[in-house]
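Asker: this one's structure only:
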């Protein structure tokens, strides 16, 4: 069943549009990069941006989107949803109101934009499996191929969290003397990871030789807990998301080993640009392939060898220069299942 009859064709007047970007928390550096990227896009088209922070609450996430829709303008949305299960209700609310939306990272498997609505413009994914495998291998190598680790997932109902964790476990197969002591889900949250790490430090003590996490924010929380315990120099740390604080630690010392970049600034700008171009009629969604409407976009690993290239945050103009290379310039193939 589709919602084709409930939607509007593209060609909205710019004055009728409300740009919206939705992030899960304002304590996660990646999500702050995302918001900055969305702001860069909004500035480039001369429209105000509403940033919704869901604070990890799916009901609050939907309620804030519905309240924005009720204000009267047609919403143009890009969202990093908390859970995959959240996506259908959000897409329904946006598209039935005549708005346009792109989702990123999370959606239910088999829930495809082309089966739902042309106003559900696209879903953008990033290969979490390769990210987890690369960061895991880098961490285990830095540990000398032996020792115990603690691992942090993000949100359990989250494809990137699952993919990154599965990729790390694949890397583990080549390191038989590295053992996972404990795995916890910290909701991409630095403070939660800090609190959990303090408990795990009490439980496992000096058995812990490495920390792997599906985001820099959680790795940084664990790093702070080891600092407070006076043990940060004894342990290696691995992150994901290419945040400024993680980059500085990779550059300055031997213990924070790596991170992985999907480019939060670019993600926040690109998702909004794609939805906006469809809304104003510049992008003809009917001419996109299924792969373009549920596609995978490029990423890269960062360690000591290339960290200095990543340390300078981009300006708004630099973010938009990348987006203006083309909406599909970083497209590499269909979404990872």
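Answerer: Yes, it's here. Since this is a predicted model, take the numbers as computed values, not measurements.

Asker: From now on I want contacts and neighbour counts done on CA atoms only, so please keep to that.
Answerer: OK.

Asker: What are the contacting residues of whatever helix or strand residue 162 lives in?
Answerer: Per DSSP states H and E, residue 162 falls inside helix 159-172. Residues from elsewhere that reach helix 159-172 (CA atoms under 8 Å, 6 or more residues apart in numbering): 84, 105-107, 126-137, 140, 153-156, 178, 214.

Asker: next structured bit after it?
Answerer: Under the assignment DSSP H and E, the closest C-terminal helix or strand after helix 159-172 is strand 178-185.

Asker: list the helices and strands that next one packs on?
Answerer: Using 3 or more CA pairs under 8 Å, 6 or more residues apart in numbering; DSSP states H and E, the elements in contact with strand 178-185 are strand 147-153, helix 190-204.

Asker: and the shortest one, how far out from the chain's middle?
Answerer: It stands for strand 147-153. 21 Å (CA atoms, centre = their mean, to the nearest Å).

Asker: what's that strand packed up against?
Answerer: Packing contacts for strand 147-153, counted by 3+ CA pairs under 8 Å, 6+ apart, involve helix 159-172, strand 178-185, strand 208-213.

Asker: Okay, buried residues for it please.
Answerer: Within strand 147-153, the residues scored as buried using 16 or more other CA atoms under 10 Å are 147, 148, 149, 150, 151, 152, 153.

Asker: got the contact list for the residue nearest to the first one when sequence neighbours are not counted?
Answerer: Spatially, and ignoring its direct neighbours in sequence, residue 147 is nearest to residue 178 (4.9 Å; CA to CA, 6 or more residues apart in numbering). When contacts are counted by CA under 8 Å, 6+ apart, residue 178 touches 140, 145, 146, 147, 148, 149, 172.

Asker: Surely residue 226 and residue 220 touch.
Answerer: No: Residue 226 lies out of contact with residue 220 (CA atoms under 8 Å); the separation is 9.8 Å.

Asker: who's more crowded, those two?
Answerer: Between residue 226 and residue 220, counting by other CA atoms under 10 Å, residue 220 is the more crowded of the two (25 against 19).

Asker: how close does the closest residue to residue 216 other than its chain neighbours get to residue 19?
Answerer: The shortest distance from residue 216 to any non-neighbouring residue, by CA to CA, 6+ apart, is to residue 239 (4.4 Å). Distance of residue 239 to residue 19, given as CA to CA, to the nearest Å: 31 Å.

Asker: structure B:
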């Protein structure tokens, strides 16, 4: 199954061969979504540094396409060594089922299995020996931090005054959206002065959120905070608000998740008041772990088999400028090989965070 990358050194008339582990990443997004494209770019930078043979297929947000791609990869003639995928639209159990007996190692990123899926699968490692683990961001904490910061930035309010909030979540059947919502609800419970007027599902989509926001701003003219589970929905809501004659960032405070260039720019310009990001790096960090696994490292000794890492963090102006510069060059200046756990004591923890890019 290992691919052999052979280069011929013509001057010496010699063949130079090196083994490279092949990885297929099933990207659930579209080739037009800045988040998923930047996610792929970071993975490609990691694969290049680690000497891994990475291929990426986009499903254009269609679960049937993801399953078709998985079926071909797991049951076709050209099987990768590793399949990296996302439990978007709850596809993971079916992919685990398809993988049985394929010999392909599996790794989940971004959305792990839900508690219900774990129960239904009886997901013991011995039932799915080729499932190596998962790496997910701190989505619940992200949703919480985002609303806490929005409330902090809001002007002081008089006793008995109420702050109106509207919220845009992603898809009901995406664990990341559910967890971000849960975090928002936790922050709400701590702030009785904030009233959630309505939570809608914008499907991560700018146009849909724009149409929803036009109705919401008419229905709740006193809205002063808008919480959005990603940047695309925030931009849709901001457009709708601007059309009412209001000024995003002044009359109403908007928040978003993702560090797309447009979102970073909106933060620097003050149109977005709160921005969280950093989880676009997850796929790259997953490759570091898979490369270690390939080298015989028992990754579970260095933080566990299924891990949540605090990648989502509030982005300040200095970090926004740094991330814009990284986006422009796509040179993340990360030595991925140096992050390896190989030969380290089991107290070592992978330094997977946005800070690793901020030097």
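Answerer: Received, thanks. Treat the numbers as computed from the prediction; the structure is a model and nothing was measured.

Asker: So what does the residue nearest to residue 216 of structure 1 match up with in structure 2?
Answerer: With TM-score structural alignment as the criterion, residue 239 of structure 1 lines up with residue 256 in structure 2.

Asker: Assumed its match was part of a helix.
Answerer: No: judged by DSSP: H, G, I helix; E, B strand; the rest coil, residue 256 of structure 2 forms no part of a helix; its state is strand.

Asker: Return the residue of structure 1 aligned against residue 171 of structure 2.
Answerer: Under the alignment (TM-score structural alignment), residue 171 of structure 2 maps onto residue 155 of structure 1.

Asker: which SS state does that match fall under?
Answerer: coil.

Asker: Was I right to think it contacts residue 185?
Answerer: Yes: applying CA under 8 Å, one finds residue 155 of structure 1 in contact with residue 185, separated by 6.1 Å.

Asker: before we move on, back to that, burial of the match of residue 171 of structure 2, as a residue count?
Answerer: Around residue 155 of structure 1 there are 21 residues (other CA under 10 Å).

Asker: contacting residues around it?
Answerer: Residues near residue 155 of structure 1 by CA under 8 Å, 6+ apart: 82, 83, 161, 185, 186, 187, 188.

Asker: Structure 2: which residue goes with residue 126 of structure 1?
Answerer: Aligning on TM-score structural alignment places residue 126 of structure 1 opposite residue 137 in structure 2.

Asker: Equivalent analysis for residue 250 of structure 1, please.
Answerer: In structure 2, residue 250 of structure 1 lands on residue 267 (TM-score structural alignment).

Asker: Neighbours of that match, how many?
Answerer: If you count neighbours by other CA under 10 Å, residue 267 of structure 2 ends up with 24.

Asker: Mean distance of the helix or strand it falls within to its aligned residues in structure 1, please.
Answerer: Assigned by DSSP H and E, residue 267 of structure 2 belongs to helix 261-269. With mean CA distance after the TM-score superposition for structure 1, helix 261-269 of structure 2 departs from structure 1 by a mean of 1.3 Å once superposed.

Asker: C-terminal to that helix, what's the next element?
Answerer: Later in the chain than helix 261-269 of structure 2, the nearest helix or strand by DSSP H and E is strand 274-277.

Asker: Which strands and helices lie in contact with that following strand?
Answerer: The contact analysis (3+ CA pairs under 8 Å, 6+ apart) places strand 274-277 of structure 2 against helix 139-153, strand 253-257, helix 261-269, strand 313-314.

Asker: quick revisit: gap between the helix holding residue 267 of structure 2 and the chain center?
Answerer: 19 Å.

Asker: quick one, it and strand 253-257 angle?
Answerer: Interaxial angle, helix 261-269 of structure 2 versus strand 253-257 (axes from the mean of the first three to the mean of the last three CA atoms, to 10 degrees): 140 degrees.

Asker: How about residues contacting helix 261-269 of structure 2?
Answerer: Under CA under 8 Å, 6+ apart, the answer for helix 261-269 of structure 2 is 231, 256, 272, 273, 274, 275, 317, 320, 321, 323, 324, 327.

Asker: hmm, which two among these are most spread apart?
Answerer: 273 and 327 (20.9 Å; CA to CA).

Asker: who's more crowded, those two?
Answerer: Counted by other CA under 10 Å, residue 273 of structure 2 and residue 327 do not tie: residue 273 has more neighbours, with 24 against 17.

Asker: That one: what's it in contact with?
Answerer: Neighbouring residues of residue 273 of structure 2 by CA under 8 Å, 6+ apart: 150, 153, 249, 253, 254, 255, 267.

Asker: Keep only those that stay in contact in structure 1.
Answerer: Contacts from the contacts of residue 273 of structure 2 that recur in structure 1, judged by both residues aligned by TM-score structural alignment, their matches' CA atoms under 8 Å, are 150, 153, 253, 254, 255, 267.

Asker: Those residues, buried ones only, as a PyMOL selection?
Answerer: Buried subset of those, written as a PyMOL selection, criterion 16+ other CA under 10 Å:
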select buried, resi 150+253+254+255+267
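
Asker: Out of the kept ones among the contacts of residue 273 of structure 2, which is nearest to residue 119 of structure 2?
Answerer: For those, the nearest to residue 119 of structure 2 is residue 255 (34.6 Å; CA to CA).

Asker: what sits against the closest one?
Answerer: Contacts of residue 255 of structure 2 (CA under 8 Å, 6+ apart): 146, 147, 150, 226, 227, 228, 234, 272, 273, 274, 275.
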